[in-house]
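Peer 1: the following block contains a protein sequence and its predicted model.
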Amino acid sequence: MMTRSKSNALFALLILPALSGCNFVASFFESEFVTACEASLQERLRSPSEYKRIKITSYEEKLDRAALTKYLSDERVGDIFLNAELRDFDRGNLNPTLFGLLISYDAPNVFGTPIRRTARCEYIDARGDDSAANEHNVKVDGKTYTDWLIEAVRASSN
């Protein structure tokens, strides 16, 4: 006689492989950061619906004071905020972390031919938490979605 927990485990073993290609299952088990990076990347593609993930490699890097200062300066925060964040860092209240992904994917080029590419997605959080990442505040290949849109508008007006 099969117990209820064994039958649930057997069901999971049978159904998960069938669902493994579903975006719902993939996004359910992935972090907000992975979901945000892929969403931001797909918004930049000619045919987002034809995007196919091949592989994702993640990495994390703790930022020292100099790297945190450079990041905040690059984000053009005001001096008051910059100094407050650095004071918090010096007191040990911050855990600035760069979260990164290398996303290998296939997507069609302008002629419809699938081309394999790799994108770098990064997100920095002063408290070491990637859960606030969203498709508009992650950087894909060094640009936020807003940066990319501005660049695209400028290119189309030339």
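Peer 2: Good, I have the coordinates. Residues are numbered from 1 along each chain as shown.

Peer 1: please make it C-alpha for all contacts and neighbour counts, starting now.
Peer 2: Noted.

Peer 1: mind giving me the packing neighbours of the longest helix belonging to the chain?
Peer 2: Longest helix in the chain by number of residues (criterion: DSSP state H): helix 4-19. If contacts are counted by 3 or more Cα pairs under 8 Å, 6 or more residues apart in numbering; DSSP states H and E, helix 4-19 sits against no helix or strand.

Peer 1: take this one as well and set it beside the first:
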Amino acid sequence: MKKSIAVGGGLVALIISAATAFIVVARPFDSPLVKACEEIFKMQLRSPSGYSRVDAIDSIQPITIREWVYLTRPDRLTEDPLTERQAKRMEEAGQVPAWLTTYVEYDAPNAYGTPIRGTIECKYLSKDSSPRDASRYDIVVNGKTLLEWLKG
């Protein structure tokens, strides 16, 4: 009886430690905005494996539907029928567009291998105040889009 309790207790401890390690390493509950932000930023590092997130802080700045339409399609007039239909659909659906901003504090080695601490600013223009549709193609990291980062 004592042997089975010891084995059962050891198994429970193993499962708990494995689950804790998975959560710490894999971070399964990160928002798509944080994941995409880190993915783009790591492309710029000399040693991406040395990157380590310290903290992430989110903020939401609601905007009007008209502002969202203007920011997503600045070449179109507000009287454009297509723009008007899209704005009406958003109003009917009760969508509240917003700028989502995440500040990620990180540690990473510099060119000499010395760890430094820095902050990344990631911005995403959401049509429904949610980061669920954020991808690396839609966000701005430290003032640059993915294409601008790739150009150098």
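Peer 2: Happy to help now that I have it. A quick note: this is a predicted structure, and the numbers were derived from the prediction, not measured.

Peer 1: any idea what the TM-score is?
Peer 2: The TM-score (TM-score structural alignment, normalised by the length of structure 2) is 0.73; 144 aligned residues with a Cα RMSD of 3.1 Å.

Peer 1: quick one on the thing from earlier: what does the longest helix of structure 1 contact?
Peer 2: V25 (Cα atoms under 8 Å, 6 or more residues apart in numbering).

Peer 1: 6 Å - rerun?
Peer 2: Taking contacts as Cα atoms under 6 Å, 6 or more residues apart in numbering, no residue outside helix 4-19 of structure 1 touches it.

Peer 1: again with stretch 95-114 of structure 2
Peer 2: 50-63, 115-129.

Peer 1: ranges for the helices of structure 1?
Peer 2: So, for structure 1 - with DSSP H - the helices run 4-19, 23-29, 32-43, 65-74, 79-90, 145-156.

Peer 1: report the angle between the axes of the last one and helix 32-43?
Peer 2: In terms of direction (axes from the mean of the first three to the mean of the last three Cα atoms, to 10 degrees), helix 145-156 of structure 1 departs from helix 32-43 by 10 degrees.

Peer 1: distance of Y137 of structure 2 from P32 of structure 2?
Peer 2: 12 Å (Cα to Cα, to the nearest Å).

Peer 1: repeat that for P97 of structure 2.
Peer 2: Where P32 of structure 2 is concerned, P97 of structure 2 sits at a distance of 17 Å (Cα to Cα).

Peer 1: what about these two, which has more around it?
Peer 2: Neighbours were counted for P97 of structure 2 and for P32 using other Cα atoms under 10 Å; P97 has more, 23 against 16.

Peer 1: nearest residue to that one in space, please, no chain neighbours.
Peer 2: Distances taken as Cα to Cα, 6 or more residues apart in numbering place K127 nearest to P97 of structure 2, at 4.1 Å, with adjacent residues excluded.

Peer 1: neighbours around K70 of structure 1, how many?
Peer 2: Around K70 of structure 1 there are 11 residues (other Cα under 10 Å).

Peer 1: before we move on, what about L100 of structure 2?
Peer 2: Neighbour tally, L100 of structure 2, other Cα under 10 Å: 21.

Peer 1: next: the one 10 residues further on.
Peer 2: Burial measure for N110 of structure 2: 14 neighbouring residues, criterion other Cα under 10 Å.
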